[in-house]
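Undergrad: here is the input, now give the coordinates:
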Amino acid sequence: MDNIQRNNTEKVLKTTKLNNQTKLQLWLKNNLFKDWKNAILTILTLMFSIYIIFKIGGFLVASEWEVVTENLPLLFMGQFPVEEVWRLWTSILILSALLGASWGVWRGVIGHVAMTIGFILLVFGIVPYTEASSKVYLFTSVALILLFYGIGRFVPKLKIPILVLWILYIPISLGIINGFGIMEPVKSNVWGGFLLTLILASVSIVCSFPLGLLLAVGRRSKLPIIKYSCIIYIELIRGMPLIMVLFIAQLLLPMFLGGVQLDNVVRAMIAFTLFSAAYLAENIRGGLQSIPRGQFEAAQALGLNQAKMMIFIILPQALKAVIPAMVGQFISIFKDTSLVAVIGLSDFLGMGEKIAANPEYLGKYMELYIVIAFIYFIFCYLMSHVSKHIEKSLGVGYR
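TA: This next block holds a predicted model:
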């Protein structure tokens, strides 16, 4: 009896293996070798891909990466005081806890973000050139992601507190850096590297969205003052390059504030926010115009006033329709932070340029720029990935 069962099992396994091989052969034939033209194109593409892979692999092996490993603190923190670095790590630990708890409560796309961030932290913790104190913080961050994932999974009532903490995360992080008025603040003129890039991008994205939303709704207002004020602002900002807006914020903004002193970083945040809000307003206005007239009439038939109709009926549909455009604008903000170099700030790319200008690393700038480009790619791809999953969950493009 055992022999019969064993023979039957072997037959099933062989049949499954043959079916899988047949499916693979059919896929290759239909997609890569359908006719002689496709076959030639496939072979040429394969040869070119192998050539590129060997070239890239040879470059990665032959390159000297000391320019990166010896300047990691400068790249990621700029000239932030070493004795105050614990403030940055505290913000990262809070972020790790929030990511883990959100992963446990909602799972889905936030889990992909948490795993990606956790993997990056783990890699930096494992590599030998990371300082011992930094390794402790990195491994603690990974442990917090896993710990709070377990807590969030078994305590679903944490949804509201987690949302509140996400809203307050940027103010809390900036408060930690500035000491909450209790400790000596770390002045923004020493902020730099990836830290400055993240702060500028995060504040600009969070602040420009509600402003752009108000501008888009105001442009459709029936009140002439509100409508034409929004139109003038949007068209004026969209008619100027971002560099000009940055210079205006640096040179003219203090004049309009009546002597109130703002440091360069705050002025850059205001410039990015105002610039991005104008483009977001047009994206959202496009979404509002895509809503059929029947939706407005149905909301009015239900007895909803203008505010309730806009908040509960129109805006949810309009925002859902323009998710790709808005996320594209957010990605542009993140990348355009590199333009702050023209006003004397050293963001991620700017700090890389300063390191590359050091005679000690003459001719080794390519390795540095590859790492910077890779970090930019990871975070831009994360935003794009989150956008796709949000669209999928909301059924955008599906009927």
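
Undergrad: when you work out contacts or count neighbours from here on, use the C-alpha atoms and nothing else.
TA: Will do.

Undergrad: surely residue 333 touches residue 272?
TA: Yes. Using CA atoms under 8 Å, residue 333 is in contact with residue 272, at 7.4 Å.

Undergrad: out of the two, which sits in the more crowded spot?
TA: Taking other CA atoms under 10 Å, residue 333 and residue 272 do not tie; residue 272 has more neighbours (28 against 21).

Undergrad: got a list of what the more buried one touches?
TA: 200, 204, 242, 246, 333 (CA atoms under 8 Å, 6 or more residues apart in numbering).

Undergrad: rerun that using 6 Å as the cut-off
TA: residue 204 (CA atoms under 6 Å, 6 or more residues apart in numbering).

Undergrad: just say helix, strand or coil for it.
TA: Here residue 272 takes the helix state, with states given by DSSP: H, G, I helix; E, B strand; the rest coil.

Undergrad: check which residues of stretch 103-116 are buried.
TA: The neighbour-count criterion (16 or more other CA atoms under 10 Å) identifies 103, 104, 105, 107, 109, 110, 111, 113, 114, 115 as the buried residues of stretch 103-116.

Undergrad: how near is the third one to residue 339?
TA: When distances are taken as CA to CA, to the nearest Å, residue 105 and residue 339 turn out to be 38 Å apart.

Undergrad: please provide the structure for the following sequence as well, for comparison with the first:
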Amino acid sequence: MSDQQAQSVAFVRDTMLPQEAPPASQTGPVKWVRDNLFPDVFNAVLTLIALFFIYKILAGFLPWLMGGLWTTASLAECREILDGATGGCFSVLTERWNQLLFGFKYPPDQYWRPTLAFVMLFVAAAPLLFAMYVPSKVLYFTALYPFIAFWLIWGGTIVVPLVALLGFIVGYMAFKKVEAASFAGALGAAIVSAAVVWFVGGFLSDAMSGVLALPEVPSRDMGGFMLNFILGVVCVSLSLPIGILLALGRQSDMPIIKWICVVFIEFIRGVPLITLLFVANVVLAYFLPPGTTFDLILRVIIMITMFSSAYIAEVIRGGLAALPKGQYEAADSLGLDYAQSMRLIIMPQALKISIPGIVNVAVGLFKDTTLVSVISMFDLVGMIRGPILASTEWNGVYWELWGFAILMFFPVCYGISQYSQWLERKLATDHR
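TA: Predicted coordinates for the structure are as follows:
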């Protein structure tokens, strides 16, 4: 080959080769299985063992589920039809679903009321949980929802929740009017103004007892999962702001406020919740004047809220302690007072740090609402252990009822957990 011919040969390709698909072993399900289930010998053995246990569980569970009966009138009839075959007696759910959800005393023709309140809860909670996606005007409905839900669930005249709402509005207006002069004075003015409105409104509600009235349902007639849900939502909603105040009070420079918060937190955290529930049920009545009636659900809400507030306070205190000192100094350098620095700089960062701990307390609190069954309140667990299993028709049914309880509690607790993880990702600012 001459030099001229050698120089005319191109050693660099000037056209692109057509793109080829990656090997089947390096993409799709095959790659996922190899990387996650069989990356090495040890993990492959663990995967095979786990698959064996899953197979054994499903081999026993699926025939029991698929072969179950839903239309029998008693456990004896169910066993007679099965005649030794594998299958669950799910007829207890079709027969007693209303008691499991609403208790055995809530009027059946009024089930629409707590159901409507449950549906409205999602609308009311939307601007609080997904503020970036929901119009801010929905917050007006959120502020009205507690009074609407109370009227729907407990019934009575609508004047009662309207008077309660008016008391909060008047108290807020009094607070804003005096706030510039003194925070303590503004708080006192708000409390006095609201108390006056409620005192006068009490006579007004008695005089207008028939105005837009729903049939009254006393607290003793409420039960089932509805009771667990009411306690969980109300106590979690109340314990968060109270926990924030306790955490700030524990770090206060004023000795009286600091020690009141310290004693409250340490005492409540050192006492089992079941003890506080017994106090709410029995002991609290001894401290009230003779003949005074104090709603049992309200007493339980107070005790559970106190219990969870103490734990949330410690979680938030950990978030406050995790902030660098420079954040406090930055707030001081901007000329912000204590309330402004906490609201605008310190507390948003502390709450973001505290999200996992707050969610942990909220999930635990929702599950702990089942403890009210020990003080003769017929929540979901109380209904299962009491009227249903005590009946001659369904004495001996366990897996079906407790499986239903799992199906009620798990979605709520899992949903709270997933929302917290989504919120952490939305609030992430470190770009890790």
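
Undergrad: give me the TM-score for this pair.
TA: Once superposed, the chains reach a TM-score of 0.78 (TM-score structural alignment, normalised by the length of structure 1), with 336 aligned residues with a CA RMSD of 2.5 Å.

Undergrad: hmm, back to that, and which of the buried residues of stretch 103-116 of structure 1 is nearest to residue 92 of structure 1?
TA: residue 114 (12.4 Å; CA to CA).

Undergrad: for structure 2, which helix is longest?
TA: Assignment by DSSP state H gives helix 399-427 as the longest helix of structure 2.

Undergrad: just tell me the aligned range of it in structure 1.
TA: Alignment note (TM-score structural alignment): helix 399-427 of structure 2 is matched to residues 366-394 of structure 1.

Undergrad: that stretch: average distance to aligned residues in structure 2?
TA: Compared with structure 2 after the fit, stretch 366-394 of structure 1 shows a mean deviation of 0.8 Å (mean CA distance after the TM-score superposition for structure 1).

Undergrad: for that stretch, the distance to its chain's centre please.
TA: A distance of 6 Å separates the C-alpha centroid of stretch 366-394 of structure 1 from that of its chain, computed with CA atoms, centre = their mean, to the nearest Å.

Undergrad: how about the helices in the stretch 101-250 of structure 1?
TA: Taking DSSP state H, counting those that start in this stretch, the helices of the stretch 101-250 of structure 1 run over residues 108-126, 132-154, 159-178, 193-219, 224-238, 242-251.

Undergrad: deepest-packed of the ones you listed, please.
TA: Ranked by mean neighbour count under mean count of other CA atoms under 10 Å, the helices of the stretch 101-250 of structure 1 are led by helix 193-219, which reaches a mean of 21.

Undergrad: where in structure 2 does it fall?
TA: Using TM-score structural alignment, helix 193-219 of structure 1 pairs with 224-250 in structure 2.

Undergrad: give me the mean deviation of the matching stretch from structure 1.
TA: Per aligned residue, stretch 224-250 of structure 2 averages 0.8 Å (mean CA distance after the TM-score superposition for structure 1).

Undergrad: give me the nearest residue to residue 290 of structure 1, chain neighbours excluded.
TA: Nearest residue to residue 290 of structure 1 in three dimensions, chain neighbours excluded: residue 318, at 7.2 Å (CA to CA, 6 or more residues apart in numbering).

Undergrad: burial count for that neighbour?
TA: Around residue 318 of structure 1 there are 20 residues (other CA under 10 Å).

Undergrad: looking at it, it is touching residue 287, isn't it?
TA: Yes. With contact defined as CA atoms under 6 Å, residue 318 of structure 1 counts as touching residue 287 (4.2 Å).

Undergrad: map residue 293 of structure 1 onto structure 2.
TA: Residue 293 of structure 1 maps onto residue 325 in structure 2, by TM-score structural alignment.

Undergrad: residue 316 of structure 1 now?
TA: Match for residue 316 of structure 1 (TM-score structural alignment): residue 348.

Undergrad: please report how far its match lies from residue 315 of structure 2.
TA: Distance from residue 348 of structure 2 to residue 315 of structure 2, by CA to CA: 14 Å.

Undergrad: ok, the two, which is more surrounded?
TA: residue 315 (24 against 14).

Undergrad: number of residues surrounding the residue mapped onto residue 263 of structure 1 from structure 2?
TA: Residue 263 of structure 1 maps onto residue 295 in structure 2 when the alignment is built from TM-score structural alignment. Residue neighbour count, defined by other CA under 10 Å, stands at 12 for residue 295 of structure 2.
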